[in-house]
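>>> Got a predicted structure here, sequence first:
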Amino acid sequence: MKWALATVSFRYHLYALDAIEQMARSCGFQGIELWEPHYIRHQAELMRRIHGGSATTMLPFGVLSGYLDTTDFSQNDAKWRSALQVKLDSCYALGIPTLRLFTGTKSSAEATPRDWVQFFERIAQMNELAAQAGTTIVLETHPNTLLDAPSAVDRLVAMIRREGWSRIGINFDVFHVWEFGDGAVAQRLADWYDVVKHVHLKNAVRPTRDFDMHNVYHPMGRLQDSDSISTGVVELAPLLQLLQDRGYSGYATLEWFGEVSETFFLHELDKLNRMILVAKE
């Protein structure tokens, strides 16, 4: 398992990418989850670094954290495929193996049988395009999206297995799965493990709206409930032990939306590494 730093943590901070990378390296992260707006903002700089031969000295970008509404069926397929191809091309250009997306803004409670049919048609296209680009696409478990309940995730997982979509997986967000409300976070991870291809680690002190997208990405968003990964309501140690036992070798991103500091990240990674050591014993 490899720890990744999410650059979205720096969405309202004036840090250059070099400074973020230096902090990530000094704290002990093995990779970076690159937020799509950061990629767009720094694209020219990133291309210069890649083509200038400095890529081997950089921490790898393990994930591009992007946005594309797969449940907006008012958008024709050609336009939607074109938008996805741009993101896959970006991954290819930077050698990023994984593209993280949300399913969109339609919740599972709102989805009709026809919505699911159209969604799976798009997932089939996504798998095809991702295979051509050599990229894996992971869809995040998140409130108010299609993957906001166990039964909905089960439905996607079953289709991935049945259709053999090898380039489609789940981004297992531990807090959001806890928000499903049945207390079975570790069981969900075990049930879906074969299609879990990325993990988000975050925590809070209570069920919260801190992580609602309109709050997280608003300059005046309030994040008073966000907490350390070791003291929030989600018990992470059993989840990390399960990942360790199953031989998970992908990235687990520490997704933090509060104030950033090297001290904070060092503390969080120390806690994570201690949990891993306990899991190995």
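Noted; the coordinates are in hand.
>>> okay, CA-based contacts and neighbour counts for the rest of this
Noted.
>>> correct me, but G62 touches I32?
Yes. Using C-alpha atoms under 8 Å, G62 is in contact with I32, at 5.8 Å.
>>> For those two, list the residues in contact with both.
Applying C-alpha atoms under 8 Å, 6 or more residues apart in numbering, one finds that G62 and I32 are jointly contacted by A4.
>>> just checking, next helix/strand downstream of the helix ranked longest in the chain?
Longest helix of the chain, by residue count under DSSP state H: helix 113-133. As assigned by DSSP states H and E, the chain's next helix or strand after helix 113-133 is strand 136-140.
>>> Now do that next one: which elements does it pack against?
With contacts taken as 3 or more C-alpha pairs under 8 Å, 6 or more residues apart in numbering; DSSP states H and E, strand 136-140 sits against strand 98-101, helix 113-133, strand 168-173.
>>> how far does stretch 3-20 sit from the chain's center?
Chain-centre distance of stretch 3-20: 15 Å, with C-alpha atoms, centre = their mean, to the nearest Å.
>>> next up, a second structure to put side by side with the first:
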Amino acid sequence: MKYSICSISFRHELVSLLELVRFAGDSGFAGIELWGVHGLAALRQRPLDIPLLTEEMDRRGIGISMISHYADLNADAAGFPAVEKHWQELIELARAFRTDKIRIFAGNRGSRECGVRDWETVALRLRLLADRAAQHGIRTLIETHPRTYADRLESAIRLIRDADHPGIGINLDFLHLWESGTSPEEAWRSLRPFVLHAHLKNVLRADGGHVFAPENVYAPSGSRSGMVPLAEGAVDYRRVLPLMQAACPDVQASLEWFGRDPFHYLSQELLWLESVRASPGSSKLSPSL
């Protein structure tokens, strides 16, 4: 498997993209998941630095695994042209950083809260945005995430099928589907044909997922209580990671860390992930795919 750091992990650190490139390369990561906020700022303020960054990434053998950003698929009719304009900016950003994936959330309310017309609108708009990105060889990923139309296994599969576009895939966040009652193994087996990326993070207890609510994790004063390394949390990654490795050895995953001291955490986490890959016990797990 190929692992990436997330630039969003450093949202409260005074650190440049060049420093992140060097850290990722020196630590053994395959890439960086670039938060759209960071990427758009670089494109707007220092566009001439981007070719230098991509050259440095080439030299170190890493790349931008995907752009992670947002598109308001629930905007009213009058507001959607602004969404389309912003989407074009994200396509230009992906091209500048030479990545072929943009991740967004599917809507801004839970799948059980939406009506038939809401669902049809989101699926149609998702297909429209995906089609525009696909014209540039870029795939559109929807994340399995609470308070979106892909908040459960069933709704994620339905949305993929209803949007019906080959350029649409899944960014599989195991923790969030686990919160909804789906084990990591079941999530992987059911969504494997659509998974183009994965997010890895963990919590200490089953009732601790609220710590990842956007209004908390993006706030400098937000609580970090319950955010723990992958090996120490309630979600058991020791079983699903070998399944993924056996079936799709080139699948990409990002370590989505929102806690303190990201340099130390990410370095140690990669060592643990490599130990899971090398563990004799893990190789005995039956893929059962």
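Happy to help now that I have it. This is a predicted model, so every value here is computed, not measured.
>>> List the TM-score for the superposed pair.
The TM-score (TM-score structural alignment, normalised by the length of the first structure) is 0.92; 277 aligned residues with a C-alpha RMSD of 1.9 Å.
>>> on that earlier part again, out of the helices and strands packed on strand 136-140 of the first structure, nearest to Q75 of the first structure?
helix 113-133 (11.7 Å; C-alpha to C-alpha).
>>> Name the residues of the closest one that come out as buried.
Buried residues in helix 113-133 of the first structure, counted by 16 or more other C-alpha atoms under 10 Å: 115-116, 118-120, 122-127, 129-131, 133.
>>> Hmm, K271 of the first structure is touching S230, no?
Yes. The pair K271 of the first structure / S230 is scored as a contact, 6.6 Å apart, by C-alpha under 8 Å.
>>> Alignment lookup: A106 of the second structure to the first structure.
Under the alignment (TM-score structural alignment), A106 of the second structure pairs with T103 in the first structure.
>>> Near F29 of the first structure, how many other residues are there?
Using other C-alpha atoms under 10 Å, F29 of the first structure has 21 other residues around it.
>>> For it, give its distance to L269 of the first structure.
8 Å (C-alpha to C-alpha, to the nearest Å).
>>> And F10 of the first structure, by the same measure?
17 Å.
>>> just L146 of the first structure next, same as before
The gap separating L146 of the first structure from L269 of the first structure is 31 Å, by C-alpha to C-alpha.
>>> Looking at these two now, which is surrounded by more residues?
More crowded of L146 of the first structure and L269, by other C-alpha under 10 Å: L146, with 28 against 17.
>>> Could you grab the helix/strand/coil label for the residue opposite the more buried one in the second structure once aligned?
Under the alignment defined by TM-score structural alignment, L146 of the first structure corresponds to Y149 in the second structure. Under DSSP: H, G, I helix; E, B strand; the rest coil, Y149 of the second structure falls in the coil class.
>>> so what's the closest residue to Y149 of the second structure other than its chain neighbours up against?
Nearest residue to Y149 of the second structure in three dimensions, chain neighbours excluded: S111, at 4.3 Å (C-alpha to C-alpha, 6 or more residues apart in numbering). Contacts for S111 of the second structure (C-alpha under 8 Å, 6+ apart) come out as 147-152, 155.
>>> Surely I32 of the second structure touches R22?
No. Between I32 of the second structure and R22 there is no contact under C-alpha under 8 Å: 10.7 Å.
>>> Among those two, which residue is more densely surrounded?
Remark: of I32 of the second structure and R22, I32 carries more neighbours, 26 against 15, as counted by other C-alpha under 10 Å.
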